[in-house]
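Novice: what follows is a predicted protein model with its sequence.
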Amino acid sequence: MRGGLFIYNLLYGVSLPALLTVAKFTSKNRGGFSVKRRFFSFPSESQLKERDIWIHCASIGEVNSARPLIEKLKDRLIVTTFTDYGADRALELFPEIPVYVIPPDMKPFTDRFVKSLGVKKLLVYETEIWPSLLTSAIEQRVEVYFISGKITESNFSLYKRFFPVFKDIFKSSVFLARSDEDAERAKKLGFKEVKTVGDLKFDSVTEPKPVDVTIGDRFPIIVWGSTHEGEEELAGKVHTKLKEKFPKILTIVVPRHVGRAESLRSILPGKAVLRTELKSVPSNTDFYIVDTIGELPSFYALGDVAVVGGTFNEKVGGHNLLEPMVSAVPVVVGPHYSHFQDVVSKVKECIIFSTCESVFDKISLLLKNDELRYRIGICSKRVLEEERGVTERILKEVFT
């Protein structure tokens, strides 16, 4: 083990008890955290027969985005995630595919894990760089590809700062970038091969299935999707002001982490009903809180306006604004979308930018102007169609 990786493993090992404790605590509202799953849920040879491709996704959002590629390779594929709720989502979507949570990132664990998989190729979605895991894969002659790869400015600085840890990984891996900017950073870091293929998120969004819910004669329906702390309070304030002009308004709130759903009752200023309580929304309901997983795109499709969560919380950096766009629903985005900067740059003419202070005015403008709502929706559909085809470009690079 080289010096940089040895020091990384040493520090990681010393910190591991604390890391596991913190992860256990912080994951309570996000699907939980199983230590046993990380140490003992290794696959057997019989489970992985004829499966030679491995795709790794960080969590639930990445699993959703990688869905079209997973579907293409499902007969040959093993899926891993970093989070338990990401693994649970993958199992829900692809019950026929073996799904595992990766072990702690120490060489003794990762060597054993990679050996148990016995794959030929590893596709890392975006840029989930776990030094020991990737080193184990490379040492065991697994071809490593970063697909729809992204390298933010902050990550670029981090990789340069700790270059001795990452150098051997970069020079042994192929980087298939989501944008030319990401590709340029990858070249500077010394990846073996770099090519721009586009953002897989554009392929991942499809027309959602109708959702089993009865709403009645309500207008407008405002959907706040993937919300985080502070954003539900903002949704409540906007709802109260809009209700003065639109007495039949319904606000649908879909928290990013369903474990927070029950607590939102005390935050939202009106009658709130949980999705798991009722599938028929009473006429006097102000807020319908969706405490289920996987239904967000279907609820976006019901909206007159969609507000993308994580974009009004600077600690988050945004969530997938393409999910409402595929249903031609006009989208309002807050000022914090660093994780979707490249997507935003491609669809900026089709979304409404806002701040916390202006979000009421922006939504009001859309509700008062039917032609504007329609025009933005059509714009969204057009851009989505133009950007598709990333899955096929990735498959071409990996398998030819």
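Specialist: That came through fine. Because the structure is a prediction, the values reported are computed rather than measured. Residues are numbered from 1 along each chain as shown.
Novice: okay, CA-based contacts and neighbour counts for the rest of this
Specialist: Noted.
Novice: just the buried positions in stretch 298-314, please.
Specialist: Going by neighbour count (16 or more other Cα atoms under 10 Å), the buried part of stretch 298-314 is 298-313.
Novice: ok, and here's another one to check against it:
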Amino acid sequence: MAYSTKKGLLLYNAYRTITYTLSPLIRLHLRWRIFQGLDHRSRWPERLGRPSVPRRPGPLVWFHAVSLGEGMSAVPVIRECVRKMPNVNVLMTITTMSAFEVLRNWLPSEIIFQFSPLDTPGSIDSFLHYWKPKAIVLMESELWPNLIMHASKNGITLALLNARMSEKSFEIWSRPVLLPLISLMLSKFSLIAPLSTEQGIRFQLLQAPPGIISFSGDLKYVIEDFGVNGRGRKSIDDLRSQLTHKQVWMASSIHRGEQEIILGVHTTLMQLLPNIVTIIAPRHPQHGREIAKKLEKEGHNVILRSQHKKLKPDTNIYVVDTLGELRHLYMLTPIAVIGGSFLPRSTGHNISEAASAGCAVLTGSHIGHFSHMVLEMQRLSPLSILQVSGKIELEKTLIQLFTNATLLEAHRIAAKEAFSRLSSDIVTNVLFIYWKPTTNLTINSIQFVELSSSHQFNLKM
């Protein structure tokens, strides 16, 4: 073990040297991302660890999520943190612009919201020196060597919630040359809460200390309803009334390359069901605008969500190019096809939101780390999730559902019931944060508690 730790330290020092040496190039890459609209034009210094708001006095807990899905999974824990620890500052960082645009409007006002620092020595040092967190809660797969090692060196408690590692990442980290580094990094955590048993086994095989692994369930089952503003609510209601006499299905979280499959299926359905309306919600809004532009050139009558136009009698494709409305749009359709699952090397997307809305849920065969969610729901009810192999099977399944109302209703009920059973346990078992006051009402410790196993770690303030 001592030899492995020594080798892990040598590998980390090599990584630190490389990232320090390449810092100028990484900054140039950041500038390029800003030019491409992938990073914020005015808040980019935050990516270098430079704050844009003052640090409030008092202890601080830092939550970090890379993108929108992970960020939404963190929100229930953050809200519990704010409720249970009103005297503790909470900082949340994200990486992607999509997460920034949605979450900044829905996080509690008292949450400090920043873009995450790049994993270079200078950025991490600057960030930790300024914010001085007492604990860092990382979401899912954010395992960055400089962040983890610098935090540990500074005595900062580390937790990894909804922990997951893709099959590809697991294969890479399992290689003899890299295993000592990941083993060293995982040893710095006080708590790792995998989102499934399979993921827990992967972390154990990567030599995470067994005593820090605690199972609580997938936080994606308890993602909150962020709601919509008054204008958005009226727009949803108007769209619902326009779709009342239509046969509707929705393809959500579509990735580039999948639109050809969805549009091909739409063409087939049009021949059999002239009253069909296909809602396409790409993963990224810009992709939606590109799809709409291409379809318009081909003579299709397409409506873009951001334009808030009414459907015409011959409108049969509705393209969503907005963020943060997916859960509400699921309420408008009896059938949801979840993208990011139809092309090789895809990893799937969250199916629970569609199931909670009472949709008949379909997904492709490439579902990556969401396979545990599919298996859990299918174990409760085989009708809850339908997996199809590709375009032909998707067409066949959709035709069956649209032409058999009894079958469609059975799938919708099964999906909603399976979701309800799985999510109800997580409300009581999920990791939450609470504070333990001393007799003089000052904060003495923060404890992360997992009810089902009574696993906890203390953070002395």
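Specialist: Structure's in. What do you need? The structure displayed is predicted, hence computed values, not measured ones.
Novice: that older thread, which ones among the buried residues of stretch 298-314 of the first structure map onto helices?
Specialist: Taking DSSP state H, the ones among these that sit in helices are 298-300.
Novice: from residue 260 of the second structure, how far off is the alignment partner in the second structure of residue 271 of the first structure?
Specialist: Correspondence of residue 271 of the first structure to the second structure, assessed by TM-score structural alignment: residue 301. Note on residue 301 of the second structure: its distance to residue 260 of the second structure, by Cα to Cα, to the nearest Å, is 17 Å.
Novice: quick one on the thing from earlier: and the match of residue 271 of the first structure, how many residues sit next to it?
Specialist: Counted with other Cα atoms under 10 Å, residues neighbouring residue 301 of the second structure total 17.
Novice: before we move on, what about residue 361 of the first structure?
Specialist: Using other Cα under 10 Å, residue 361 of the first structure has 13 other residues around it.
Novice: ok so it is a helix residue?
Specialist: Yes. Checked against DSSP: H, G, I helix; E, B strand; the rest coil, residue 361 of the first structure lies within a helix.
Novice: ok so residue 27 of the second structure is a helix residue?
Specialist: Yes. Under three-state DSSP, residue 27 of the second structure falls within a helix.
Novice: about what we covered before: who are the contact partners of the match of residue 271 of the first structure?
Specialist: 295, 314-317 (Cα atoms under 8 Å, 6 or more residues apart in numbering).
Novice: do the same with residue 31 of the first structure
Specialist: 84-85, 257-259.
Novice: most neighbours among these, please name it.
Specialist: Within the contacts of residue 31 of the first structure, most neighbours by other Cα under 10 Å means residue 84, with 25 neighbours.
Novice: after alignment, which residue of the second structure pairs with that one?
Specialist: So residue 84 of the first structure corresponds to residue 97, using TM-score structural alignment.
Novice: how near is that match to residue 36 of the second structure?
Specialist: Counting by Cα to Cα, the gap from residue 97 of the second structure to residue 36 of the second structure is 12 Å.
Novice: also residue 264 of the second structure?
Specialist: 31 Å.
Novice: which strand or helix spans the residue nearest the centre of the first structure?
Specialist: The residue lying closest to the centre of the first structure (Cα atoms, centre = their mean) is residue 61, at 2.1 Å. Assigned by DSSP states H and E, residue 61 of the first structure belongs to helix 60-65.
Novice: so that helix matches what in the second structure?
Specialist: The aligned range for helix 60-65 of the first structure in the second structure is 68-73, by TM-score structural alignment.
Novice: after superposing, tell me the mean distance of the matching stretch to the first structure.
Specialist: Aligned to the first structure and superposed, stretch 68-73 of the second structure gives a mean residue distance of 1.4 Å (mean Cα distance after the TM-score superposition for the first structure).
Novice: now do the strands in the stretch 301-400 of the first structure.
Specialist: 305-308, 331-333, 351-353 (DSSP state E, counting those that start in this stretch).
Novice: save these as TSV, and put in distance to residue 46 of the first structure too.
Specialist: TSV is the format used below for the strands of the stretch 301-400 of the first structure (distance: least, Cα to Cα, whole Å):
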stretch	distance to residue 46 of the first structure
strand 305-308	43
strand 331-333	47
strand 351-353	49
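Novice: nearest to residue 57 of the first structure, out of these?
Specialist: Nearest to residue 57 of the first structure among the strands of the stretch 301-400 of the first structure is strand 305-308; the distance by Cα to Cα comes to 21.8 Å.
Novice: that closest one vs the second structure, average distance?
Specialist: Mean for strand 305-308 of the first structure is 0.8 Å (mean Cα distance after the TM-score superposition for the first structure).
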